[in-house]
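Trainee: pasting the structure only:
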């Protein structure tokens, strides 16, 4: 099992500084017109960032990593960072940089392309796509799917739940529960879940596949993994189905991937072009059609079959920027014996 991030950060920061960047055209970071630190997976977004390079009209170098680790690296580097743009997997990492005053104010015209719920309160980051936490379930094993994650601590689910406690999206969900319900209630829920002996998997797709094969009855995942599997295999071969939780349940968190411009360097003009590209119809269609996420701008509507409209979801009302307290969440997960 991976060691918790709170123990790994110093070594990761040192290692990251020594690693070469992954560049759009093989260009070194020192020679690039724009350097992007991307917490989004390379396989997922590289085709889009290749198009971004053409759109901004200069060479782009991309350094890939986990969002929380890259945000910590930017803080560590301070004014010496090579990053001009931070492309985060989740809003919490952007909120962490915002709280430290490391992100530049974005033009109101860019912010207005996205609903206020999916942009920073300080106007220094904006969401580019959304993802929803859902329950995957095996219809042959589950007669009635729980409508709240609080039911997962009940005895009937002992040994029947799959999850990825080291996954950033799971940790963001736990942070969201802390914001919504407080640390004591969240700690109690985590201990109850741990006592129910959930099965740990390497990633969300493996959780989904395990549910489909009947290894577990329920899984905690993001919505788009199911839609990816359906597009790949067909719904009848996936085995699992997904349930969107109602009533503002913390397990129905809608998180946002997003971008912020790093304050205080000469890359700001081209970084702003990159922000506008990621909010453009072309990029939003990529998120909608290729990654199966929810587009957040440019009036693009998803064409994914059976994906409920974002406006129809009963997500909890939460300031996504408050998901910044990742280290406290990691400490809580460690205390619960989950990481």
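Mentor: Happy to help now that I have it. Since this is a predicted model, take the numbers as computed values, not measurements.
Trainee: Could you use CA atoms for every contact and neighbour count after this?
Mentor: Fine.
Trainee: all helices of the stretch 201-339 of the chain, in order?
Mentor: Assigned by DSSP state H, counting those that start in this stretch, the helices in the stretch 201-339 of the chain fall at 204-213, 223-233, 235-238, 268-278, 281-289, 326-335.
Trainee: okay, pairing it with this:
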């Protein structure tokens, strides 16, 4: 866990317009100086190098001081629950819709009424009670060996369960929330019985034991241990930067039906925030064009704000159809997904 505090600030932001008060199509992120200095405290499951540039820019623009604590999602959520109304946290930032859904279910977030956020964040990437909002998109897709996978062999996530993939598949552990959300989305789209058949097929097709992270799974494909795996796109982007001549490529599955599974990083204002108005203003800014450009560049993720383009590296991967399922479903169905994966011995 690490804690950093920026220089003392001299100004803060005014809250964005509410749904009732904002003019139609309003999405302003204009700032005004406050009567007194404010310090915001953020609990973040995103790593320091992915949030510090954003917070530094926000402080530079507004003078608002931001104190942040980074840790994994589960400890941060436990901390918020145990601190209760005594928490210093004004905002929670985390990755995966499942973690955001859990935070809302555990009652540590508050509803935010903001026309700016409604305009900048698509409806399927936010909580239906406005307790959290997506800030960046990561697609979980197939990466394969270009010299060993023939044209037409790849089609859908379900296709990886076919017999011709026997001994050719690598997967990250089921214990990682990203795979839990993927399986949860399959339960929603296919029904639990069909989803279980698919995941059982994956397990039957594994070439080796599961891996602890996406990078190791891709390295296994590169080394010839298997021919394909399933990863978040930004992991592929990182590997591509380090090893531009890697014998790997992205495939976008399910383009003839529901589309590629997507997940998010996102944030919400805490229930017991000491500065809810200022925290809302920060959240609005994080959805703005300026901040979304930073999200796109820092981790090769897709912006949630449709007015902002992905980075040039990400654009090179090509366009694809996205699953329009509300990402909160991945959270709601995660307990069922975990049980399903246990039943088929996906470890």
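Mentor: Done, it's in. As the structure is a prediction and not an experimental result, all values here were calculated from the model.
Trainee: What would you report as the TM-score here?
Mentor: TM-score for the superposed chains, counting by TM-score structural alignment, normalised by the length of the first structure: 0.81, backed by 313 aligned residues with a Cα RMSD of 2.8 Å.
Trainee: okay, the helices of the stretch 201-339 of the first structure in a markdown table with distance to residue 308 of the first structure and mean neighbour count next?
Mentor: A markdown table is the format used below for these (distance: least, Cα to Cα, whole Å; neighbours: other Cα atoms under 10 Å):
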| stretch | distance to residue 308 of the first structure | mean neighbour count |
| --- | --- | --- |
| helix 204-213 | 19 | 22 |
| helix 223-233 | 11 | 18 |
| helix 235-238 | 16 | 14 |
| helix 268-278 | 23 | 20 |
| helix 281-289 | 13 | 21 |
| helix 326-335 | 29 | 18 |
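Trainee: Including distance to residue 302 of the first structure, could those helices go into CSV?
Mentor: Below are the helices of the stretch 201-339 of the first structure laid out as CSV (distance: least, Cα to Cα, whole Å):
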stretch, distance to residue 302 of the first structure
helix 204-213, 21
helix 223-233, 12
helix 235-238, 18
helix 268-278, 16
helix 281-289, 5
helix 326-335, 30
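Trainee: closest to residue 61 of the first structure out of those?
Mentor: Residue 61 of the first structure lies closest, by Cα to Cα, to one member of the helices of the stretch 201-339 of the first structure: helix 268-278, at 12.0 Å.
Trainee: and the closest one, which stretch of the second structure?
Mentor: The counterpart of helix 268-278 of the first structure in the second structure, counting by TM-score structural alignment, spans residues 276-286.
Trainee: between the helices of the stretch 201-339 of the first structure, which gets nearest to residue 80 of the first structure?
Mentor: Of the helices of the stretch 201-339 of the first structure, nearest to residue 80 of the first structure by Cα to Cα is helix 268-278, at 14.9 Å.
Trainee: mean deviation of that closest one from the second structure?
Mentor: Helix 268-278 of the first structure differs from its equivalent in the second structure by a mean of 1.8 Å after superposition (mean Cα distance after the TM-score superposition for the first structure).
Trainee: residues touching residue 146 of the first structure, list them.
Mentor: Contact partners of residue 146 of the first structure, counting by Cα atoms under 8 Å, 6 or more residues apart in numbering, are residue 152.
Trainee: what range in the first structure does the longest strand along the second structure sit on?
Mentor: The longest strand of the second structure (DSSP state E) is strand 133-145. The alignment of strand 133-145 of the second structure onto the first structure (TM-score structural alignment) spans residues 126-138.
Trainee: residues of the matching stretch that come out buried?
Mentor: 126-138 (16 or more other Cα atoms under 10 Å).
Trainee: Same list, those, but as CSV with distance to residue 93 of the first structure please.
Mentor: CSV is the format used below for these (distance: Cα to Cα, whole Å):
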residue, distance to residue 93 of the first structure
126, 12
127, 12
128, 14
129, 15
130, 15
131, 15
132, 17
133, 18
134, 21
135, 24
136, 26
137, 30
138, 33
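Trainee: of all these, which comes closest to residue 214 of the first structure?
Mentor: Closest to residue 214 of the first structure, out of all of these and judged by Cα to Cα, is residue 138, at 6.5 Å.
Trainee: What about residue 89 of the first structure, how many residues nearby?
Mentor: 27 (other Cα atoms under 10 Å).
Trainee: contacting residues for the aligned partner of it in the second structure?
Mentor: Counting by TM-score structural alignment, residue 89 of the first structure lines up with residue 95 in the second structure. Contacts for residue 95 of the second structure (Cα under 8 Å, 6+ apart) come out as 45, 46, 73, 264, 265, 266.
Trainee: now do 10 Å
Mentor: 44-46, 72-73, 134-138, 177-178, 263-267 (Cα atoms under 10 Å, 6 or more residues apart in numbering).
Trainee: Buried among the residues you listed? Need that as a selection in ChimeraX.
Mentor: Here is the ChimeraX command that picks out the buried ones among the contacts of residue 95 of the second structure, judged by 16+ other Cα under 10 Å:
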select :44,45,46,73,134,135,136,137,138,177,178,263,264,265,266,267
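Trainee: for the stretch 101-250 of the first structure, what spans make up the strands?
Mentor: 126-137, 161-163, 199-200, 218-222, 241-243 (DSSP state E, counting those that start in this stretch).
Trainee: what's the mean distance for the longest one versus the second structure?
Mentor: Per the superposition on the second structure, strand 126-137 of the first structure and its aligned residues are separated by 0.9 Å on average (mean Cα distance after the TM-score superposition for the first structure).
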